[in-house]
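Chemist: Give me a model of this one.
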Amino acid sequence: MGAVVDVVAFIVTLVAFVAAAGHGGYLAMLSSAARKRPGGQPAVDFARKRMPVTGVTLGVTLLALLISSGGVGADIVAILLGGGGGIASVKALQSSQTRFRSGRY
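Modeler: From the prediction side, this is the model:
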């Protein structure tokens, strides 16, 4: 039973960490491309404003990934932290994409 919970916790936290890193990568690419274009400063500012959200979700998911190497109790906490951080990362990424594509930055 403990091994199954450990594997599930590892998978959940790893997927959450990848989602948080993906949001950070999206903002980094957006910022990099905007710096190369004339008049891209508003997009750079938009990406810079969204970076703290990415940092927090990346930190939470990394903490969950580290906690997942503990016992069953720690694995359950890691699943909750990782799941919450992953969901928050995906929502933040969708929000960033929607706001950028609609020009509300």
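Chemist: CA only for contacts and neighbour counts going forward, please
Modeler: Will do.
Chemist: Helices along the chain, start to end?
Modeler: Along the chain, counting by DSSP state H, helices occupy 2-35, 41-67, 72-101.
Chemist: let's see this one next to it:
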Amino acid sequence: MHLIAVLVALVALLAALANGGYLAMLKSAATKRAGGEPVVHYVQERMPKVGITVVLAVLALLMTNGGFIFDVLAVVVAAGAGATAAKELRSTHERYGKAS
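Modeler: As a prediction, this is how the structure comes out:
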């Protein structure tokens, strides 16, 4: 169970960091373009959720150092954080990811 908990926590952390990285690149590109203010505002609204998902994924990874009960809790926390981060990344990509 420990290995599963660690892997789920690592995948959740990867998803949360990918979401944050994508938003950071999107903001960087938007600040260089005229009329990019709405995108910058969108990214700034999403950043607190990125921070929360990263913190939860790290917390889940730390929880894997406990016993079986902590491993189960870590899987639950990591699955929630990873699913939220993946959903946010998907919705942002669908909104702004199309090449023009």
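Chemist: could you measure Ala30 of structure 2 against Leu14 of structure 2, distance?
Modeler: In this view, Ala30 of structure 2 and Leu14 of structure 2 are 24 Å apart by C-alpha to C-alpha, to the nearest Å.
Chemist: circling back to that earlier point, is it possible to get JSON lines of the helices of structure 1 that adds mean neighbour count?
Modeler: Conversion of the helices of structure 1 to JSON lines gives the following (neighbours: other C-alpha atoms under 10 Å):
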{"stretch": "helix 2-35", "mean neighbour count": "19"}
{"stretch": "helix 41-67", "mean neighbour count": "19"}
{"stretch": "helix 72-101", "mean neighbour count": "19"}
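Chemist: Tyr22 of structure 2 matches what in structure 1?
Modeler: Counting by TM-score structural alignment, Tyr22 of structure 2 corresponds to Tyr26 in structure 1.
Chemist: Sorry, slip of the keys, the one I care about is Leu59 of structure 2.
Modeler: Using TM-score structural alignment, the partner of Leu59 of structure 2 in structure 1 is Leu63.
Chemist: And for Phe70 of structure 2?
Modeler: Mapped onto structure 1 by TM-score structural alignment, Phe70 of structure 2 lines up with Ala74.
Chemist: Pick out the residue nearest the middle of structure 1.
Modeler: In structure 1, the residue lying closest to the centroid (C-alpha atoms, centre = their mean) is Ala20, at 1.6 Å.
Chemist: Do I have it right that it meets Val90?
Modeler: Yes: Ala20 of structure 1 lies in contact with Val90 (C-alpha atoms under 8 Å); the separation is 7.4 Å.
Chemist: if we can go back for a sec, quick one: contacts for the match of Leu59 of structure 2?
Modeler: Leu63 of structure 1 makes contacts with Ala78, as judged by C-alpha atoms under 8 Å, 6 or more residues apart in numbering.
Chemist: ok, now which residue in structure 2 is the farthest from the centroid?
Modeler: Relative to the centre of structure 2, and counting by C-alpha atoms, centre = their mean, the farthest-placed residue is Ala34 at 28.0 Å.
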